[in-house]
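A.B. asks: Following is a predicted model, sequence given first.
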Amino acid sequence: MEYLIPFNRPFLTGKENEFVNEVFRTRNLSGNGPFTKKSQAFFENRFGFGKCLLTTSCTDALEMAAILIDIKPGDEVIVPSYTFVSSANPFILRGAKIVFIDSKNNHPSLDENQIESLITKKTKAIVVVHYAGTACNMELVMSIAAKYKLYVIEDAAQAIANNYSFSDKSKKFLGSFGHLATFSFHETKNISSGEGGLLVINDKTLVERAEIIWEKGTNRNAFFKGIVDKYNWVDVGSSFLPSELIAALLYSQLQSLDEIQKKRIAIWNQYKNGLKEWALLNDVEISYIPEYSGNNAHIFYLIFNTSEKRDNLILKLKNKGILSVFHYLSLHKSPYYKDKHDGRELVNSDRYSDCLLRLPLFVDLTEKEVTHIINIIVN
C-alpha cells in the first residue's frame, strides 16, 4: 500500500550529487578517503568526541566495541530489553550473557536505578540506549560504572546532536560520556547515508587498537600515516569501514545538520502542542523529555493504556492514508532469547512494546500535513 503520508521519507539536501560525483571524478571509491576523514573530523570538532571512525552501520560499530573491550564467553553485559537487537547481538557473538534491564515507567530508556542490582562479578559493560534520542541520566550511569570498574557503551544511534544538561546548566553532547559510543546513519535517522554508522572512542587507550580492528586486524592505518614502513596482520578485525560513496552522502547531510534539526524540532513541537490536551483527556502519554536532556526530535511517540487503543489508532490513520507504527518488541521475550533470560518480569519494556505508537516525522513533512494528522487523531 502506498501511503499519502509515509512514516518516514529520507531527506536529500541537494548536495549529494556534487559530493558523490567528486568521488567518481577522483576515482577514490574505497574507504578511508577524503570524505571519510572530513566526516570523522566533523564529529570530533563539532561535538567534542574522541577519535571517530566511520563504519558501514551502527551494528558494525557495536561489534567493534565488543571486540575492543575484550568481551569473552562468561562475561555479562547489561542491555535494555526495549531496544533493537543490534544493541545485544554484538556481545552475544563474542559469547557474553545478556542481562536485560527494564525501562523507566515514564520513558522507554533503561531504568538507571536498576543497574546496580544487576551487577555481578561477571559484569563487564553497560550498554546505554538513548531512546528517541533522549538522554539517559549519564551522571548516574557513569558514577555506577566507575564504582564497579565497568565499561559504558552509549548506543546513541538515535541521538545525534542532542545533549545532556548538568545541574550547573553546563552541557555535554550524547556520545561523549561513554568509553565508546555508536551512531546510526540509516535512512530512518535524522542524518542519513542510506546505511552507515560511527564508532566514537573516548577512551584514548582504545584508539590504536580500534584503528587496527577497523582495518581488518592490520596496522594499515599506521602504514598510511608513515608510522610503520609496511603493514601486517596484528590483531582480530574485519572490514568495518564504509566506501567513500557512503561517506560522501553522509558529508552532504552533515552540511545541513542545523537546518534538518530546526525543521524536525518544529514538527515535534507542533505535535506536542496539538496533542497535549487530547492526550490528557484520553489518558495517553506523549513524548517525554527529562529536564537533563535536550531534544533532537528523532521520534514523536504516544503511549496508550491498552494495546487495543494503540492498534485502533494505527488502523484509523492507515484508513486515511497515514502510516504510523509501533516499535520494539521486548528482547527478553524474543524467540531467540526467552529461554536464556533469567525469568524477571520487565513490565515497563512490555508495556512500551504493547502500547507505544510512533507518528510520521521527517523533514519534508509540512505544517499542513501535521495539522491533518493531529485533526484525525483528536476527532
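C.D. replies: Sure thing, it's come through. These numbers were taken from a predicted model, which means no experiment stands behind them.
A.B. asks: going forward, measure contacts and count neighbours with C-alpha atoms only.
C.D. replies: Will do.
A.B. asks: Now do stretch 228-245: everything it contacts.
C.D. replies: Counting by C-alpha atoms under 8 Å, 6 or more residues apart in numbering, the neighbours of stretch 228-245 from elsewhere in the structure are 20, 23, 28-36, 53-56, 60-61, 196, 212-220, 222-223.
A.B. asks: Swap in 6 Å and give it another go.
C.D. replies: Contacting residues not belonging to stretch 228-245 are listed as 20, 29-31, 54-56, 213-214, 216-220, 223 [C-alpha atoms under 6 Å, 6 or more residues apart in numbering].
A.B. asks: For it, buried residues please.
C.D. replies: Taking 16 or more other C-alpha atoms under 10 Å as the basis for neighbour counts, the residues of stretch 228-245 that come out buried are 237-238, 240-245.
A.B. asks: Over to that stretch now: how far is its first residue from its last?
C.D. replies: In stretch 228-245, first residue to last residue: 28 Å (C-alpha to C-alpha, to the nearest Å).
A.B. asks: chain center to that stretch, what's the gap?
C.D. replies: Shown here is stretch 228-245, whose average C-alpha point lies 25 Å from the average C-alpha point of the whole chain (C-alpha atoms, centre = their mean, to the nearest Å).
A.B. asks: Put this next to the previous one:
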Amino acid sequence: MSSSSKRITATSSTVIGNELDYAREVLKSGNLNGKGKYSKLCEKWLESFMHGGRAFVVSSCTSALEIAAILADIKPGDEVIVPSYTYVTTVNSFVLRGATPVWVDLDKGMHIDASLIEAAITPKTKAIIPVHYGGIACEMDTIMDIAKRNNLFVCEDAAMACNSTYKGRMLGTIAPVGCISFQEKKNFTAGGQGGALLINDPNLIERAETIYEHGTNRARFIRGEVDRYEWIDLGVNATLTELQASFLYSQLQASRFISIRRLYLWNRYHSALTPLLKRGCIMLPEVPKDITHNANVFWIRVTDPTQRDDLIRHLDHANIEAHPQFMPLHLSPYGQRIGRFSGDDRVTTMAISQILILPLSMIMTNEEQNMVIREIFSFWQPELGDRKFGDSNETRDSETTECS
C-alpha cells in the first residue's frame, strides 16, 4: 500500500483567482451590506434559468429554506414529507414552524422514492421537500403530479444542485420554490456561506420579497410604490453581504469551466470503478435519461457494509480522506422524538451504512484521482496496489478482482 505526503481531501473550496478583483471594487464602492451591484448580477444569472420567476441571493440555503417554510404557511401539527438522508437544515426549517417530518424511503439513487410518497400523505400533510442529492434530480414529474392532485406545497432542496437540470429545467426552478446553497463545499461558493431562494410561482413573489425584507414593504418603498415602509408580515434577516456576492459572481461567471472539470473527474471515477461494480464489490450512482448533473459529489456504496470502515481506514493510511455524508435523521435522537417513518425502511438505513464519498474538487489533479482509484482497487486485491489506474488507455481484467 502506498502513502502520499500530501493528503487528498474529500472536498476543497473553489477559488477561481479573480475574486479579489471583484472584492476590491466592492470595498471602493462603500456598500458592504448587500443588495447592491453584485447581488443583482447573481440574481440575474439565476433568473436566466427561470421561467418568469424571481431569485433572491441570501445568506445561506438554510435562510432560503426558512423563508420557504413561511411561504408554505406551515403551522404546528402540519406534516411535511421528506427523505431522512439529508442535512438537518432541510427539516429544521419546517420543524421551526411546528411541522412533523414524515420520512419516506430512498430509491437506489439516494433520492426520496417518488413511488412511496402518496402512501405517506395524510389529512395533515402540507408539503413535500424533495432533495436533489449529489446534484442529480429526483423524479420531479411524479412528485409535482402528486402535489397537484393533493394540493400540496413543494419546495425543492437543490442545495447541491445549482446548474443541474431535469428535462431541460434547472433544479430549483420546477417547484413553486427552490433553495440553493453556495456554501464552501458546493460547486460555486460565496466565500464560505451563501444561498439562493428561487420563487417560480408568481403568486409568491411579493410575499417572498416582504419576508426577505425583514417582514416589511421596504422594497416597495424604495421603488416609490408606497409612501412609507412598515412591518406587515413575518420576516428574516437573510441578506448576503456584497463582498460575498462579488465572490460568488466571479464563480458564476466561470460556471462552465468549473462544471467541465468536475464532470470530467466524476465520469473518470465512474468509468474506472465500473469493474468493481460488475464484480459486485460496489454500487455506483446512475444518471437517468433527460437529466444533467453538476458532479457535486461522487459516491460509492460498498455492497458489504461491514467492509466500509475498513475501506475508510485503508484510504486514510494512504492519506486519502473519504467519509459517509449524512447520518439518518429518522434514527437521530431528535428525529425519533419529532418524526415518523412512513412504510418500510428497506433502503435508507442500509444505504447509509454503505455509502462513501470520494474526493472530488475542481483542483483535484488526475494523478491524485489515479491514487484514489488505485487504493480502492488494492483494498479488494492488494497486488493491484502498484498498478496505475485512471488512465483512459488502460485496460483491466475485472474478472480477477475479488470482493470478499
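C.D. replies: Everything's here; your move. On a predicted model such as this, the values are computed, not experimentally measured, just so you know.
A.B. asks: picking that back up, of the contacts of stretch 228-245 of structure 1, keep whichever come out buried.
C.D. replies: Among those, those buried by neighbour count (16+ other C-alpha under 10 Å) are 20, 29, 31, 54-56, 213-214, 216-220.
A.B. asks: Mind putting those residues into a markdown table with secondary structure and distance to D342 of structure 1?
C.D. replies: Written out in a markdown table, the entries for these read as follows (DSSP: H, G, I helix; E, B strand; the rest coil; distance: C-alpha to C-alpha, whole Å):
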| residue | secondary structure | distance to D342 of structure 1 |
| --- | --- | --- |
| V20 | helix | 49 |
| L29 | coil | 47 |
| G31 | coil | 42 |
| L54 | strand | 36 |
| T55 | strand | 33 |
| T56 | coil | 33 |
| I213 | helix | 33 |
| W214 | helix | 34 |
| K216 | coil | 36 |
| G217 | coil | 35 |
| T218 | strand | 39 |
| N219 | coil | 41 |
| R220 | helix | 43 |
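A.B. asks: State the span of structure 1 onto which the longest helix anywhere in structure 2 is aligned.
C.D. replies: Longest helix in structure 2 by number of residues, with DSSP state H as the criterion: helix 255-278. With TM-score structural alignment applied, helix 255-278 of structure 2 matches the range 257-280 in structure 1.
A.B. asks: mean shift between the matching stretch and structure 2?
C.D. replies: On the superposed models, the aligned residues of structure 2 are on average 0.7 Å from stretch 257-280 of structure 1, with distances taken as mean C-alpha distance after the TM-score superposition for structure 1.
A.B. asks: That stretch: which residues count as buried?
C.D. replies: By 16+ other C-alpha under 10 Å, the buried positions in stretch 257-280 of structure 1 come out as 257, 260-261, 263-265, 267-268, 271-272, 274-275, 279.
A.B. asks: which secondary structure elements does the longest helix of structure 2 contact?
C.D. replies: Here helix 255-278 of structure 2 touches no other helix or strand, going by 3 or more C-alpha pairs under 6 Å, 6 or more residues apart in numbering; DSSP states H and E.
A.B. asks: ok, R25 of structure 1 - how many residues close by?
C.D. replies: Applying other C-alpha atoms under 10 Å, we find 10 other residues in the vicinity of R25 of structure 1.
A.B. asks: what does it align to in structure 2?
C.D. replies: Using TM-score structural alignment, R25 of structure 1 sits opposite K28 in structure 2.
A.B. asks: mean offset of the helix or strand harbouring that match relative to structure 1 (after superposition)
C.D. replies: Here K28 of structure 2, judged by DSSP states H and E, is contained in helix 19-29. On superposition with structure 1, the mean distance recorded for helix 19-29 of structure 2 (mean C-alpha distance after the TM-score superposition for structure 1) is 0.6 Å.
A.B. asks: where's E195 of structure 1 relative to L254 of structure 1, distance?
C.D. replies: Distance from E195 of structure 1 to L254 of structure 1, counting by C-alpha to C-alpha: 15 Å.
A.B. asks: and if you look at I374 of structure 1?
C.D. replies: 30 Å.
A.B. asks: Then P360 of structure 1?
C.D. replies: 22 Å.
A.B. asks: So which of these two has more stuff around it?
C.D. replies: Using other C-alpha under 10 Å as the criterion, P360 of structure 1 and L254 rank with P360 on top: 22 against 19.
A.B. asks: The more buried one matches what in structure 2?
C.D. replies: Using TM-score structural alignment as the criterion, the counterpart of P360 of structure 1 in structure 2 is P359.
A.B. asks: For that match, which non-adjacent residue is closest in space?
C.D. replies: In space, and not counting its chain neighbours, P359 of structure 2 is closest to A10: 3.7 Å by C-alpha to C-alpha, 6 or more residues apart in numbering.
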